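Novice: Sharing a model that was predicted from the sequence below.
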Amino acid sequence: MAEGGPKKLWGGRFAASTERLAEAFNNSLEFDRRLWREDLEGSRAHARMLARQGILGAEEAQAILAGLDRIEEEIESGVFPWRDEYEDVHMNIEARLTELVGEVGGKLHTARSRNDQVATDLRLWLRRALVGLVEAQQKLARVLVAEAERHLEPPVILPGYTHLQRAQPVLLSHWFMAYYEMLSRDTTRLLDALFRMDESPLGAAALAGTSFPIDRHYTAGLLGFLEPMRNSLDAVGSRDFALEALSTIAIGQLTLSRLAEELVLYSSFEFGFVTLPDAFATGSSIMPQKKNPDIPELVRAKAGRLLGDLVALMSVVKGLPLAYNKDLQEDKEPLFDAVDAYRASLELMAAMLPGLEWHPETMKRAAAGGFALATDLADYLARKGLPFRQAHEVVGRLVRYLQEAGRELESLSLEELRTFSDLFDEDALALLSVEGSVASRNVYGGTAPEQVRARIAEAKEELEEDAP
């Protein structure tokens, strides 16, 4: 290699390449441009406040507001000139504003920093996104309740499981309502997150506030926040509101993942309880007999992805000193990804559930099999006065007897029952049917039709009260 070659190469082409890499690495426009609406919203509030406080002249404020309106029109019509050299959505909008209205556009940033600007934009975006997720949750909740009601008359019976072993029969309606309860708690968590993030960072400036006589309460009100954040360091340097939102979204996706998993199992040949609508499943590329539950499987897989989003942001903020650090640029992609995936999962589940084709006879046979009614007989003996542990032993012997004979409980006669305990009477035979077993669980929260019907009625009232 010629003398001085490596140095020349490093100082020339390599250095230029590294510069471009650093610029691209620093650029967030590709993903944060979706905050444009919130950036305009925050800028309008800031401009109005500056004019109200006499920091901007009325004509200056009007020019800025008109420029922001023009930018909104350009973005919505797809003609806005997004430029990578301006690094992010905020600088792109500010640069375009100055092009449109002249030097007065630069006055918009008076008493403001990108630090409080981006924190405000993100809260505004996330607040709107969470409201949309709550609405999607409510839609799915209504579907769950409607499906529970639809399968209550006549009652469709499903095997209940513990440890994925057949345990006791339950109503399919009870199963639907279990997911309604879980989803309801997911909704309250999102509402809690919305309440705690209802504060405005705007006016915190870079980290210490500003020497200009601004009115942070006024801008908070214009933006629909309950109040301004009380500490400027906290306002620009904290992302716990995003962590809480991500956590609640991840928990919500876990609920959908469990529902999806059961549909994957129940639609398999081994279970045969349900057939998925064609629009939510696909055939195998080489096996014509297969119908793959693609959408439930993807909903299940998204849970892992959303947990990754949560861990990613937790890892970003875990060791950050106050106040703002560039690390916080990494707060948006996990949030955007999680919100998008969760919303799609909610909407797909709400669309798929009404199209499920359940197979009641197959489910009933499974519910009656595997000695699932044994506990009912043990409970019967306990009600007759036999200590439950002894009743458990009696029924255990009875089950072993049937297993050796290759028979099921429902085949027992009263005479056979009495060979195991003379406490058995005619009414014990009613417990040898899945209908009798389900009906006997007539306690608050139980699977008896009366209890499930009452809970469905309550849920319908709850959803009516929560309707927008």
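Specialist: Right, received. Where do you want to start?

Novice: hey, let's count contacts and neighbours off CA atoms from now on
Specialist: Noted.

Novice: Tell me the buried residues in the longest helix seen in the chain?
Specialist: Criterion DSSP state H: the longest helix present in the chain is helix 114-150. By neighbour count, with 16 or more other C-alpha atoms under 10 Å as the criterion, the buried positions of helix 114-150 are 114-127, 129-130, 133-149.

Novice: now stretch 286-303
Specialist: For stretch 286-303, using 16+ other C-alpha under 10 Å, the buried residues are Lys291, Asn292, Pro293, Asp294, Ile295, Pro296, Glu297, Val299, Arg300, Ala301, Lys302, Ala303.

Novice: okay, pairing it with this:
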Amino acid sequence: MKLWAGRFQKETDTLVNDFNSSITFDARLYREDIAGSIAHAAMLGKQGIIEPHEAEKIIEGLQAILADVEAGQVEFSLDNEDIHMNIEAELTSRIGDTGKRLHTARSRNDQVAVDFRLYVKKEISKIIGMVLNLEGVLVKKAEETLDAVMPGYTHLQRAQPTTLAHYMMAYANMLRRDVTRLEDCLERMDECPLGAGALATSTYPVDRFQTAQALGFRKPTENSLDSVSDRDFALEFLSACSILMMHLSRFSEELILWCSWEFKFVELDDAYSTGSSIMPQKKNPDVAELVRGKTGRVYGSLITLLTVMKGLPLAYNKDMQEDKEPVFDAIDTVEMCLPVFTAMLDTLTVRRDNMRRAASGGFINATDCADYLVKKGLPFREAYMIVGRLVHMCLRTGETLDTLPLKDFRSVSALFDADVYQALELKTCVGGRKVYGGPAPDAVQAQIDHIKDFLKERGK
């Protein structure tokens, strides 16, 4: 018999039973459900809502169930609909009528809200740790490539010289924002909905501060109606995960380009590449491609939950059962992508010569050429036009700015002198960009040091 069967005179149709059930996916909340029930039972006993010996018996029963679930000795049933009813039914079957007292002053509405928050809190901490590990690899790669000159791009066209270290720290800064977004999400959701009841709390003298503290929350939620209706914490989490995956996807796109024969800036380790079933020469960046593809799954989870929530009146509605699967899928996806992406990045080989060769073409020192003239007193717009004419001249003659004869420089401006070649050296171009945040080695080292401090503050 279902725990809510008193009002009903018919058994639930099998189709409805299967359709209504969530145990197939919310079973993963068993630890959080048992933890919430233990905290609730302890509070009931302390407040005299049930006898202290009954609370002790319930807590011991729940602890035994947890151990048996962990050992694979408990089988959940579709007839009990969800994880909450499965645990309560199992408890009652073990300790008798005392188990029926557990649900005093509680609803499944606040029960699922606390379970879900506990679970997402735990997974946020795990994901933050994974992102920090990736940041550590980026720091290591950056320190190894402070002098690895490469072209920087806009519109996927060679634009200005930079270094691989500068690139690595760009992604490190993105990931730092991801960490702080997840930390902000964690702080905002650190409120306990247990005790809100179905929507209007209870006539029993429950102590919500006790249960909040017992479960590791900063405080109880402020409004009971909002407590059971709120899924903002899940939406904010999915939003942060979507942005994180977007960053991984952009990075994946770069790596996919860079390990192609057209670039050959990096080579992926054999352990993080795959081959072709028909073309024996192929070495495919499948890990990066899958990360790029799986980003869409996480976006889909965010859109799913936004759509579920957009038209719901207060308080709980059965639609909200659809909150868990997208969150679970996003968690599984992110936690699958981060470690393999980190290992792939950690093991790749940097092809410095190819990067340097690419940086020598495409006139990426053209801006530096214009700046050379500006430093000699010419307005930038005039310098820009002169260098544009020089580039056109090089395209006609097959030269680069580095190889163009001095007489050709002087044919467009008498301000050019032999020192122009030193100014156009890639090392000079990169090393001169010492502005805070720039690609000069000292500037990048400062960025590395900031990320190291960030990691150290978080125990990494």
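Specialist: Everything's here; your move. Just so you know, these numbers come straight off a predicted model, no measurement behind them.

Novice: TM-score of the superposed pair?
Specialist: Remark: TM-score between the superposed chains equals 0.96 [TM-score structural alignment, normalised by the length of the second structure]; 450 aligned residues with a C-alpha RMSD of 1.3 Å.

Novice: Show me what Arg83 of the first structure lines up with in the second structure.
Specialist: Taking TM-score structural alignment, the alignment pairs Arg83 of the first structure with Ser77 from the second structure.

Novice: Tell me who's in contact with its match.
Specialist: Contact partners of Ser77 of the second structure, counting by C-alpha atoms under 8 Å, 6 or more residues apart in numbering, are Ile23, Asn86.

Novice: do the one 5 residues further on as well
Specialist: Contacts here follow C-alpha under 8 Å, 6+ apart; on that basis Asp82 of the second structure touches Ser21, Ser22, Ile23, Asp26, Ala27.

Novice: Which ones among these map onto helices?
Specialist: Ile23, Asp26.

Novice: closest to Leu238 of the second structure among the contacts of Asp82 of the second structure?
Specialist: Comparing the contacts of Asp82 of the second structure against Leu238 of the second structure with C-alpha to C-alpha places Asp26 closest, at 17.8 Å.

Novice: Skipping its backbone neighbours, what lies nearest that closest one in space?
Specialist: Ile83 (6.1 Å; C-alpha to C-alpha, 6 or more residues apart in numbering).

Novice: My guess is the one you found contacts Ile23. True?
Specialist: Yes. Counting by C-alpha atoms under 8 Å, Ile83 of the second structure touches Ile23, with 5.5 Å between them.

Novice: Give me the common contacts of the two.
Specialist: Phe76.

Novice: And the two? Which one has more around it.
Specialist: For Ile83 of the second structure and Ile23, the more surrounded residue by other C-alpha atoms under 10 Å is Ile83, and the numbers stand at 25 against 21.

Novice: Please, where are all the strands along the second structure?
Specialist: Taking DSSP state E as the criterion, the second structure carries its strands at 149-154, 157-163, 191-192, 219-220, 266-267, 349-350.

Novice: do you know which of those strands lies nearest Leu102 of the second structure?
Specialist: Per C-alpha to C-alpha, nearest to Leu102 of the second structure of those: strand 191-192, 18.3 Å.

Novice: Gly319 of the first structure maps to what in the second structure?
Specialist: Matched to the second structure by TM-score structural alignment, Gly319 of the first structure sits across from Gly311.

Novice: ditto for Val274 of the first structure
Specialist: Matched by TM-score structural alignment, Val274 of the first structure corresponds to Val266 in the second structure.

Novice: For the residue lying closest to that match once chain neighbours are set aside, the count of nearby residues, please.
Specialist: Take Val266 of the second structure and drop its neighbours on the chain: the residue closest to it by C-alpha to C-alpha, 6+ apart is Val350, 4.5 Å away. Counted by other C-alpha under 10 Å, the residues lying close to Val350 of the second structure total 20.

Novice: Identify the residues contacting Val350 of the second structure.
Specialist: Listed by C-alpha under 8 Å, 6+ apart, the contact partners of Val350 of the second structure are Phe265, Val266, Glu267.

Novice: What about those residues, which one has the most neighbours?
Specialist: That'd be Phe265 among the contacts of Val350 of the second structure, by other C-alpha under 10 Å, with 23 neighbours.

Novice: residues touching it, list them.
Specialist: Trp258, Cys259, Val350, Arg351, Arg352, Asn354, Met355.

Novice: How much space separates it from Leu306 of the second structure?
Specialist: Per C-alpha to C-alpha, to the nearest Å, Phe265 of the second structure is found 40 Å from Leu306 of the second structure.

Novice: Now do the end-to-end distance for stretch 281-293 of the first structure.
Specialist: Termini of stretch 281-293 of the first structure sit 5 Å apart (C-alpha to C-alpha).

Novice: Over to stretch 100-116 of the second structure?
Specialist: Its first and final residues considered, stretch 100-116 of the second structure spans 23 Å by C-alpha to C-alpha.

Novice: Show me what Gln51 of the second structure lines up with in the first structure.
Specialist: Quick fix: residue 51 of the second structure is Glu, not Gln. Mapped onto the first structure by TM-score structural alignment, Glu51 of the second structure lines up with Gly57.

Novice: surely that match meets Ala51?
Specialist: Yes. At 5.8 Å, Gly57 of the first structure counts as touching Ala51 under the criterion of C-alpha under 8 Å.

Novice: Neighbour count: the two, which is higher?
Specialist: Ala51 (17 against 13).

Novice: Contacts only, for Ser202 of the second structure.
Specialist: Contact partners of Ser202 of the second structure, counting by C-alpha under 8 Å, 6+ apart, are Ala105, Arg106, Gly195, Ala196.

Novice: Could you check how many residues crowd around the residue of the first structure sitting at the aligned position of the first one?
Specialist: This points to Ala105 of the second structure. If you follow Ala105 of the second structure across to the first structure using TM-score structural alignment, you land on Ala111. Residues lying near Ala111 of the first structure (other C-alpha under 10 Å) number 20.

Novice: any idea how far Ala111 of the first structure lies from Leu207 of the first structure?
Specialist: According to C-alpha to C-alpha, Ala111 of the first structure and Leu207 of the first structure sit 12 Å apart.

Novice: And for Ile75 of the first structure?
Specialist: Distance, Ile75 of the first structure to Leu207 of the first structure, using C-alpha to C-alpha: 31 Å.

Novice: of the two, who's got more company?
Specialist: Leu207 (20 against 14).

Novice: Which residue in the second structure aligns with the more buried one?
Specialist: Counting by TM-score structural alignment, Leu207 of the first structure lines up with Leu199 in the second structure.

Novice: The closest residue to its match other than its chain neighbours - how many residues pack around it?
Specialist: Spatial nearest neighbour of Leu199 of the second structure, excluding adjacent residues (C-alpha to C-alpha, 6+ apart): Leu225 at 4.6 Å. When neighbours are defined as other C-alpha under 10 Å, Leu225 of the second structure has 20 of them.
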